[in-house]
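1. Give me a 3D structure for the following:
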Amino acid sequence: MPSGFFALLDDISALVKVSAASLDDVPTQVAKTTGKVSGIVIDDTAVTPKYVVGLDPSRELSIIYRIAKKSLINKLLILSPAALLLGYFAPWAITPILMVGGAYLCYEGYEKVHSMFSKHHDEPIESEAVKVITPEELEQERVTGAVRTDIILSAEIMAIAYSQVTGQPIVNQIVVMLAVAVFITVAVYGFVGLIVKADDFGVHLAQEKHHPATQKIGRGIVTFMPRFLAILGYVGTAAMLWVGAEIIAHGIPYTNQLLHDLEHALAAIPAIAWLAKVLVSAIAGLMIGFVVDKLVKLVKLILPDKRVAKNAA
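-> Got it, this is the predicted structure:
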């Protein structure tokens, strides 16, 4: 009996050593995954600040915290387990689901581009279309919209994280995916928080109690931030189109090969190769978004409007 007990302890000790050795690779796998999702992280970072524009400045950090909390919960409790379960039971389903998400990103990006160039001020405004809402309702709408967009991006992040640990022990898979979820969420929304409060920091530096040079820096920050946020909005829209189209392209062998061929043809100049791929993907995303927009409008024409039916009743 004692020998059997010590043999069991030896087996447990060996298992712990193997697990520990395996977990040593976790930081490397997390870093590798973070690098692969850099485009999506840029998209998430660029898109989020617009959700607090026009709201009470005192509520900005609170709104970002709400979005970040929901994003982290979605990653930890929904997307990570879903990726693990799908990877085990139905690995074939991951790519189509991501492609649908990619199409949604293209649609969102196209809508933003369309709104930039369409002349809404020339269109008559119907009194029925005007909706008066409270600041609290507006804040809730913004949070809901941000979370809806974030969950698509987060799904892609967690799918890529899973792709980096397939074939690894289950403990490794879980630890890496949880680490990626926490690290990226904190990094993205921490940076977003710094962006949206930078103007307040500038106002603080511009106060007369500080040195004139410090005041000048503060005024410069205040002047620059609106332009920076505008540029960031354009970058976010472009990133939505680029990332969405690239997700779809990776799900189709032919288009995936075309992207690889494009990168290979320009491999001598990596920056140009990356820029060309992004530009092609963004244009393709705009075209996909246009098609999805027409399909959405067609469905709305075919299906009865529940609000009209309710008012008629």
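
2. When you work out contacts or count neighbours from here on, use the C-alpha atoms and nothing else.
-> Fine.

3. Who are the contact partners of residue 232?
-> Counting by Cα atoms under 8 Å, 6 or more residues apart in numbering, residue 232 touches 46-47.

4. is it true that residue 34 touches residue 179?
-> No: between residue 34 and residue 179 there is no contact, the gap being 10.4 Å when judged by Cα atoms under 8 Å.

5. Now do residue 280 against residue 162, distance only.
-> To residue 162, residue 280 is 27 Å away according to Cα to Cα, to the nearest Å.

6. And the helices in this protein, which stretches?
-> 2-23, 26-36, 38-47, 60-73, 80-89, 94-117, 135-165, 170-196, 198-205, 212-250, 253-265, 270-302, 306-312 (DSSP state H).

7. Would you mind telling me which of residue 280 and residue 162 has the busier surroundings?
-> Remark: of residue 280 and residue 162, residue 162 carries more neighbours, 21 against 16, as counted by other Cα atoms under 10 Å.

8. Against residue 52, how distant is the more buried one?
-> In terms of Cα to Cα, residue 162 sits 32 Å off from residue 52.

9. Before we compare anything, build this one as well:
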Amino acid sequence: MAGGLVALLDDIAALVKLAAASVDDVGAAAGRASIKATGVVVDDTAVTPRYVQGLSPERELPIIKRIALGSLRNKIVIILPVILVLSQFLPWLLTPLLMLGGAYLSFEGAERIWEALSGAHEDEPAAAVDASQEKAVVSGAIRTDFILSAEIMVIALNEVAGEAFWARAAILVIVAVVITALVYGVVGLIVKMDDVGLRLAQQESPSAQRVGRLLVKGMPVLLEALSTIGIVAMLWVGGHILVVGFDELGWHGPLGVVHALEEAGQGVPALGGVLGWLGGTVGSAIFGLVVGALVVGLLHLLPRRRAAH
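-> Below is the predicted model of the structure:
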């Protein structure tokens, strides 16, 4: 009897260890999948603060919370079931879907560069938003988030496509929650930075005043930096998705060039790791820029020429 009890306890201990290892595997896979979605996350973080411009300060965080909940609903209730079904029954569709998303990211990055160079888009001062307009603001932000959320989830799914069905589901739920909390937590900090700065600037302490003024002045700089980083990240991630996708579909040239750039950088003593990564990143970003520029040309320049005729 005692022997049977010991054996049972050993079995339970083994099951606990197995469950713990499974949890660790799921967590590690979720981490890898989240890192792969970095480009879209940065873009999402850069875009969202625009939706609270013109709102009274006390309404900013509640609106961000509503957008965050809508984003989470997009990811878990709508996008997750669809992509899980596709991955289970039509897995060959994942690469084309990823490539469509990569092309979209490349287009977004290239379009922002084109707007900056051509002056086609000028930021207008934010108009005041009253309570009756908040619903429209939230709905618009959630619709925009849907595209970015879909891309995040498909990128994450591609990283764990080899896992079992329920493991994929658990990993993607973790990715959805973590990334949503990260993005909108950072957005909340960003939009309240100037308010915190103003309060500090009104304190009697000279050091607090200096920090407050620095925060107020740093807000526009931070938003501009986020926008620039977002453009670079979109081109890099979008381009990398495309070169890997073309390689899987049989066109090996673009990925071969990226690998050649990585190997050239890795040949430099002491800095090989950094330069190798940088070479591959720049190669992917250039490919993304070329594809994005072609899409921008098709969508913006050709219609104008037709209208002129």
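
10. Can you calculate the TM-score here?
-> With the length set by TM-score structural alignment, normalised by the length of the second structure, the two chains reach a TM-score of 0.76; 284 aligned residues with a Cα RMSD of 3.6 Å.

11. Per the alignment, residue 197 of the first structure pairs with which residue of the second structure?
-> Using TM-score structural alignment, the partner of residue 197 of the first structure in the second structure is residue 192.

12. gap between that match and residue 22 of the second structure?
-> Between residue 192 of the second structure and residue 22 of the second structure the computed distance is 39 Å (Cα to Cα).

13. Measure how buried residue 134 of the second structure is and give me the count.
-> Residues lying near residue 134 of the second structure (other Cα under 10 Å) number 16.

14. Quick check: chain neighbours aside, which residue is closest to it?
-> Spatial nearest neighbour of residue 134 of the second structure, excluding adjacent residues (Cα to Cα, 6 or more residues apart in numbering): residue 63 at 7.7 Å.

15. How many residues are close by that neighbour?
-> 19.

16. And residue 216 of the second structure, by the same measure?
-> Around residue 216 of the second structure there are 19 residues (other Cα under 10 Å).

17. tell me the contacts of it?
-> Counted by Cα under 8 Å, 6+ apart, residue 216 of the second structure has contacts 193-195, 197-198.

18. Can you tell me which of those are buried?
-> Neighbour-count burial (16 or more other Cα atoms under 10 Å) is assigned, among these, to 193-194, 197-198.

19. Just the buried residues of stretch 80-89 of the second structure, please?
-> Neighbour-count burial for stretch 80-89 of the second structure, counted by 16+ other Cα under 10 Å, picks out 80, 83-84, 87.

20. Let me have those residues in JSON lines, extended by distance to residue 180 of the second structure.
-> Supplementary listing: those in JSON lines, determined by distance: Cα to Cα, whole Å:
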{"residue": "80", "distance to residue 180 of the second structure": "14"}
{"residue": "83", "distance to residue 180 of the second structure": "18"}
{"residue": "84", "distance to residue 180 of the second structure": "19"}
{"residue": "87", "distance to residue 180 of the second structure": "22"}
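
21. Closest one of the residues you listed to residue 97 of the second structure?
-> Set against residue 97 of the second structure, the nearest of the buried residues of stretch 80-89 of the second structure by Cα to Cα is residue 83 (9.9 Å).

22. which non-adjacent residue is nearest that closest one?
-> Per Cα to Cα, 6+ apart, closest to residue 83 of the second structure is residue 154, 7.1 Å.

23. Contacts only, for that neighbour.
-> 83, 94, 97-98.

24. Kindly report the same for residue 150 of the first structure.
-> Residue 150 of the first structure neighbours (Cα under 8 Å, 6+ apart): 44, 71.

25. And it? What does it align with in the second structure?
-> So, by TM-score structural alignment, residue 150 of the first structure is matched to residue 145.
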